[in-house]
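> Requesting a structural model of the entry that follows:
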Amino acid sequence: MTIPSRSFTVAVFCGSSPGNSPVFIEAAVSVGRRLAERGIGIVYGGGHVGLMGAVADAAMAAGGTVTGVIPYSLQQREESNGQVSELIVVETMHERKSVMAERSDAFLALPGGPGTLEEITEQWTWAQLGIHEKPCGFLNVAGYYDPMIAMVAAMRDNGFTHPRYTDMVHFDADLDALVDGFLSYEPPTRLAMSPGAELSQTVLP
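This next block holds a predicted model:
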């Protein structure tokens, strides 16, 4: 078991649906269990359904620390999970994301829908803007995020983000590789006040 030298917590974003293949639930269970084994805390959306519920249940069963953050309005729909280490009930989706960001050292996306994409890309944007210096990663289960890999490359190649900022986002099918990258992550040096200003000053390869 690899335990980081300091307390480290990962925000896990993923679907409130299980998807249509057992590979997704299996991956979620593996993520929850493995993060717990490595002594890494989890912050997640607080529900007990879909992939999010599978991650939380597996982590708790493996002796992990899990914090759920859920809005009042979603307590019934997402079946708020009272079995986690801590359940925080908030007023809005914005507050949910803010609390998750504050309590996390890195952000991990498993397969999910538009809500999952919105959550992880918002954190990537915040990192680009210097609001925080935390890494983002996508667990590429069964090639699910292959189109996203292509989209990030297209943003870079067409001049809409600097390679420095695409390097903030990690894609891997191996959870341990992603976690190792989180633990060793060093944010890129910022050359200008904004990503757009950097692009105007730099000729992209």
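> drop to CA atoms for contacts and neighbour counts, all remaining ones
OK.
> Where do the strands of this protein begin and end?
9-13, 41-44, 66-71, 86-90, 106-109, 136-139, 169-172 (DSSP state E).
> Which one of those strands lies nearest to Leu51?
Nearest to Leu51 among the strands of the chain is strand 9-13 (9.2 Å), distances taken as Cα to Cα.
> angle of that closest one against strand 66-71?
Orientation check (axes from the mean of the first three to the mean of the last three Cα atoms, to 10 degrees): strand 9-13 against strand 66-71 gives 50 degrees.
> Which neighbouring elements make contact with strand 9-13?
strand 41-44, strand 106-109, helix 114-129 (3 or more Cα pairs under 8 Å, 6 or more residues apart in numbering; DSSP states H and E).
> Okay, helices next: where are they in this protein?
22-37, 50-61, 93-102, 114-129, 146-157, 163-166, 175-184, 195-201 (DSSP state H).
> Which among the ones you listed is found nearest to Ser85?
Of these, nearest to Ser85 by Cα to Cα is helix 50-61, at 7.9 Å.
> Name the residues that touch that closest one?
12-19, 24-25, 28-36, 42, 44-48, 65-66, 81, 84-85 (Cα atoms under 8 Å, 6 or more residues apart in numbering).
> tell me the centre residue of this protein?
For the chain, Leu108 is the residue whose C-alpha lies nearest the centre (Cα atoms, centre = their mean; 2.3 Å).
> Please give the structure of this sequence too, so both can be compared:
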Amino acid sequence: MDKIAVFCGASMGASDVYAQGAKSLGKELARQNITLVYGGASVGMMGAIANAVLEENGQAIGVMPGFLDEKEHTHQQLSELIVVDSMHERKAKMAELADGFIVMPGGAGTMEEFFEIFTWAQLGLHRKPFGLYNINQYYEPLVALFNHMAKERFLAEEHRTMALVDEDSHGLVKQLLQYNVPRETKTYISEEQT
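Next up is the predicted model:
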């Protein structure tokens, strides 16, 4: 796995534990020689993970819509910066570049990015691993919702288990590296497109 896209917010959250988690993941990616692909900002969780990767001499690729430059403050020291026109283009470019996805704590935008990747995996539109980085047990309510969805038969069990979850950055990266797509997953694409 050469590149992992990390979805996260431009906010730091309510506790220092989130920034520490972002730094831990950034260092882990650099140690594993995995390039970070992320939203390109220098602030919040985005800035924390990018800075940690770069401080460990890792590679960080930012994908930033031009109109967000002032709000999210584009990181100026990245290995590569790709400027796009829209949020749709940002997500598409990140998905194209990445071999897997990690979702750190974030808000509505982070959830929207996660659910698109999750839905595409259910439909077999990609076969890439993705996981929730459960810093400070942030995603426990979401995991409980997935379990409820499965119990009520709105989410197939093989799809529920696609979303990997770990509170430890090393553990989550390891899960992504060892991921096997469930056999029951339908696919609408050829192997060459994955």
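> about what we covered before: tell me which residue of the second structure lines up with the residue nearest to the centre of the first structure.
Under the alignment (TM-score structural alignment), Leu108 of the first structure pairs with Ile102 in the second structure.
> rewinding a little: between the helices of the first structure, which one is closest to Pro135 of the first structure.
helix 175-184 (6.1 Å).
> Now do that closest one: distance to the chain's middle.
12 Å (Cα atoms, centre = their mean, to the nearest Å).
> for that helix, packing partners?
strand 136-139, strand 169-172.
> cutoff 10 Å now
Packing partners of helix 175-184 of the first structure (3 or more Cα pairs under 10 Å, 6 or more residues apart in numbering; DSSP states H and E): helix 22-37, strand 106-109, strand 136-139, strand 169-172.
> who's in contact with the second one?
Here strand 106-109 of the first structure makes contact (Cα atoms under 10 Å, 6 or more residues apart in numbering) with 8-15, 42-44, 100-101, 116-117, 119-121, 123-124, 133-140, 145, 169-171, 175, 178-179, 182-183, 185.
> ok, now the third one?
Contacts of strand 136-139 of the first structure from elsewhere in the structure, counted by Cα under 10 Å, 6+ apart, are 10-13, 27-28, 31, 105-111, 117, 120-121, 123-124, 127, 144-145, 148-149, 167-175, 177-179, 181-182.
> Can you list the buried residues in it?
Cys136, Gly137, Phe138, Leu139 (16 or more other Cα atoms under 10 Å).
> again, but for stretch 40-49 of the second structure
Result for stretch 40-49 of the second structure [16+ other Cα under 10 Å]: buried residues Gly40, Ala41, Ser42, Val43, Gly44, Met45, Met46, Gly47, Ala48, Ile49.
> try stretch 120-128 of the second structure
Those would be Ala121, Gln122, Gly124, Leu125, His126, Arg127, Lys128, for stretch 120-128 of the second structure by 16+ other Cα under 10 Å.
> what's the closest non-adjacent residue to the second one?
Closest residue to Gln122 of the second structure in three dimensions, ignoring its sequence neighbours and counting by Cα to Cα, 6 or more residues apart in numbering: His159, at 6.2 Å.
> didn't that neighbour look like it was pressed against Pro129?
No - the pair His159 of the second structure / Pro129 is not scored as a contact, 11.8 Å apart, by Cα atoms under 10 Å.
> residues shared between the contacts of these two?
In contact with both His159 of the second structure and Pro129: Phe118, Ala121, Val181, using Cα under 10 Å, 6+ apart.
> and the second one, what pairs with it in the first structure?
In other words, Ala121 of the second structure. Alignment note (TM-score structural alignment): Ala121 of the second structure maps to Ala127 of the first structure.
> Could I get the contacting residues of that match?
By Cα under 10 Å, 6+ apart, the neighbours of Ala127 of the first structure are Thr121, Glu133, Lys134, Pro135, Cys136, Tyr165, Met168, Val169, Pro187, Pro188.
> Can I get the buried part of those residues as one PyMOL selection?
A single PyMOL command selects the buried members of those (16+ other Cα under 10 Å):
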select buried, resi 121+133+134+135+136+165+168+169+187
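> Shared with the second structure, which of the contacts of Ala127 of the first structure?
Checked against the second structure using both residues aligned by TM-score structural alignment, their matches' Cα atoms under 10 Å, those keep these contacts: Thr121, Glu133, Lys134, Pro135, Cys136, Tyr165, Met168, Val169, Pro187.
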